[in-house]
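1. Turn this into a model:
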Amino acid sequence: MRLRDGVADGGDRDPVAVVHAALDAGITMVDTADAYQNEELVGRTIRGRRDEVLLAAKFGLVWQGEVAGDFDVRADPEYVRQACESSLRRLGVEVIDLYYLHHRSDTVPIEETVGAMAELVDQGKVRALGLSNVTADDLRRAHAAHPIAALQEQWSLVQRDIEQELLPTAAELGVAVVAHSPNGHGVLHRSPSTADERTTNDLSTALGEIAHAHETTRGQVALAWVHHRQQAHGVAVIPIPGTTSVRHLRDNVAAADLALSHDELRRLDILRATS
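-> Now for the predicted structure:
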């Protein structure tokens, strides 16, 4: 989401270097959206390595200004087709592997949106369908119209709303969960003295102590907790931490191999972030 042109100098934050380092490390999913305004950049970074990438893109958010959250949602069938063609052109690819509706619509029934997305699958322009920012009812209705492969929602130690209704529905339907912001937008990297108000001192302290025991970082422990959700809930879970530097990318990759004990996981599970 935060990859941008203007830093292509071959350094630690060169977006091409970041994506290539991810592919070299065995990461396969590259996730973008038309709303991120970086599809052309993403297309350039994977050029020549397309067969190594599970390319995910999203549509539906139409920005109305520069202020965060200032957007409309377009999910009508005509826009579905228009958005896909535009993304394919900007990305420079013939097919998108996983195509998401970025946000639920209050005006267009989700069956209509998914029906149009399913036509893209039939036409060979999209391989699988996903949803983001939806309700459990949306997911169930959409899945009845066409199989939904993935549900992308925020999930971290400081944002666990997904566990109430969406997660059980995804598990029942066999839908993979793609967890964005698994480090709480960077909050879970911080020490108790600098922690965000959403992070209790107890949670931050626990992360620090577990990190010390494993000779790793708070952020890596928090990310490892999300990786362990697959075992806890019986559903495929793919965290996608936002990464703009090669160094940070390598830290994130290492977190996938961090095995937390039952007691450590239980300690983190029972610590709830303040609202």
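
2. rest of the way, CA atoms for contacts and neighbours
-> OK.

3. Would you confirm that residue 238 belongs to a helix?
-> No - per DSSP: H, G, I helix; E, B strand; the rest coil, residue 238 lies outside any helix segment and is strand.

4. who's in contact with it?
-> Residue 238 sits next to 176-179, 227 when contact means C-alpha atoms under 8 Å, 6 or more residues apart in numbering.

5. could you say what helices and strands the strand or helix carrying residue 40 packs with?
-> According to DSSP states H and E, residue 40 maps onto helix 39-46. Applying 3 or more C-alpha pairs under 8 Å, 6 or more residues apart in numbering; DSSP states H and E, one finds that helix 39-46 contacts helix 15-24, helix 77-91.

6. and those, which is most packed in?
-> Mean neighbours per residue, mean count of other C-alpha atoms under 10 Å, is largest over these for helix 15-24, with a mean of 20.

7. now the other sequence, so there's something to compare against:
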Amino acid sequence: MALRARQFDTARQLASEALKSNRADRNAVMILAHAMIGQGRTEEAIAPLERVVRRNDDPEMETLLGHALCGARRTSDGIAQLRKTTARRPPYLPAFQELAGQLANTGEIGAAVAIMQEALALAPGNVDLQLDLGRLHLRNNNRSEARRVLAAARAAAPGRTDVLTELAWAQLRDGSYKEAADTYRHALGLRPDDLLSRANLAVCLMEMGERASGEAALRSVFRGRPHMLGRAALAMATSSRGRFFFRPSAAAKFFAREPERGATP
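-> You can find the predicted model right below:
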């Protein structure tokens, strides 16, 4: 409970107490390691994880060890550990996701894509893997492949807003503004408080020539949320049919106006 509440110091102390009576308590080591990582003491989490990994075949602990090694700037050791874990059968899919993420962090996007494709070959139709692969394709600027993979994920899980928003972002980046707007509307129907999606919808609307509706969408993002001024102004400036503000006060004044009649986001 302390770990879930991000009370890392309390979680670490409780796990340490449990380990005094049983140094082989796997769950206590797991909690201890997560707490240390949360505290920014990642290097200290490595030794207890290594002790457990040496004694047991535990892909979850191995994956956490790989994550900790990479977090402690021992990236080559961490990636080597993760490659060893991904070679296990039956496959432990989070290890593939962790490895792909670490490879992407080092700039090896192509290698990360290959890892996720390998994982999908082992677990065809897994929506989480499709989502991760779609994101990697976008990072690699392969928009057509990103759209193909994410469209398959949407077909498999039409109610997942994370899939919908990622697909919509791929469509927007590919210049398919009408498709992106429709996908964002679907996502917003499921999660109306998603302000980032509403701001991106506004960009689509303005690119489609629906300037009044786009501006209305951005006003709804800003209204009552002054901290969203920067995001709304950025969305307006991003659109080729938008506008640029030289002063935050000018942007705030513009977004505080009443929307034009008939303009709906």
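
8. TM-score for these two?
-> For this chain pair, the superposition-based TM-score is 0.29 by TM-score structural alignment, normalised by the length of the second structure; 141 aligned residues with a C-alpha RMSD of 6.5 Å.

9. residues of the helix or strand just after the helix holding residue 40 of the first structure that come out buried?
-> Of the helices and strands lying after helix 39-46 of the first structure in sequence (DSSP H and E), the nearest is strand 54-59. Under the neighbour-count criterion of 16 or more other C-alpha atoms under 10 Å, strand 54-59 of the first structure has 55-59 buried.

10. ditto for stretch 169-185 of the second structure
-> Buried residues in stretch 169-185 of the second structure (16+ other C-alpha under 10 Å): 169-172, 176-178, 180-181, 183-185.

11. wait, which of those residues is closest to residue 199 of the second structure?
-> Of all those, residue 184 has the smallest distance to residue 199 of the second structure: 9.8 Å, by C-alpha to C-alpha.

12. Would you mind listing the residues in contact with that closest one?
-> Residues counted as contacts of residue 184 of the second structure (C-alpha under 8 Å, 6+ apart) are 164-165, 168, 197-198, 200-201.

13. can I get these in JSON lines with distance to residue 55 of the second structure, neighbour count and secondary structure?
-> Converted to JSON lines, the contacts of residue 184 of the second structure look like this (distance: C-alpha to C-alpha, whole Å; neighbours: other C-alpha atoms under 10 Å; DSSP: H, G, I helix; E, B strand; the rest coil):
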{"residue": "164", "distance to residue 55 of the second structure": "42", "neighbour count": "26", "secondary structure": "helix"}
{"residue": "165", "distance to residue 55 of the second structure": "43", "neighbour count": "23", "secondary structure": "helix"}
{"residue": "168", "distance to residue 55 of the second structure": "46", "neighbour count": "31", "secondary structure": "helix"}
{"residue": "197", "distance to residue 55 of the second structure": "47", "neighbour count": "24", "secondary structure": "helix"}
{"residue": "198", "distance to residue 55 of the second structure": "50", "neighbour count": "25", "secondary structure": "helix"}
{"residue": "200", "distance to residue 55 of the second structure": "50", "neighbour count": "26", "secondary structure": "helix"}
{"residue": "201", "distance to residue 55 of the second structure": "52", "neighbour count": "30", "secondary structure": "helix"}
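
14. Which of those lies at the shortest distance from residue 217 of the second structure?
-> The nearest member of the contacts of residue 184 of the second structure to residue 217 of the second structure, counting by C-alpha to C-alpha, is residue 198 at 6.4 Å.

15. so that closest one makes contact with residue 222?
-> No - using C-alpha atoms under 8 Å as the test, residue 198 of the second structure is too far from residue 222 to be in contact (10.5 Å).

16. still on that earlier bit, present the buried residues of stretch 169-185 of the second structure as CSV; the columns should include secondary structure and distance to residue 154 of the second structure.
-> Formatted as CSV, these follow (DSSP: H, G, I helix; E, B strand; the rest coil; distance: C-alpha to C-alpha, whole Å):
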residue, secondary structure, distance to residue 154 of the second structure
169, helix, 13
170, helix, 13
171, helix, 13
172, helix, 16
176, coil, 17
177, helix, 18
178, helix, 17
180, helix, 13
181, helix, 15
183, helix, 10
184, helix, 13
185, helix, 14
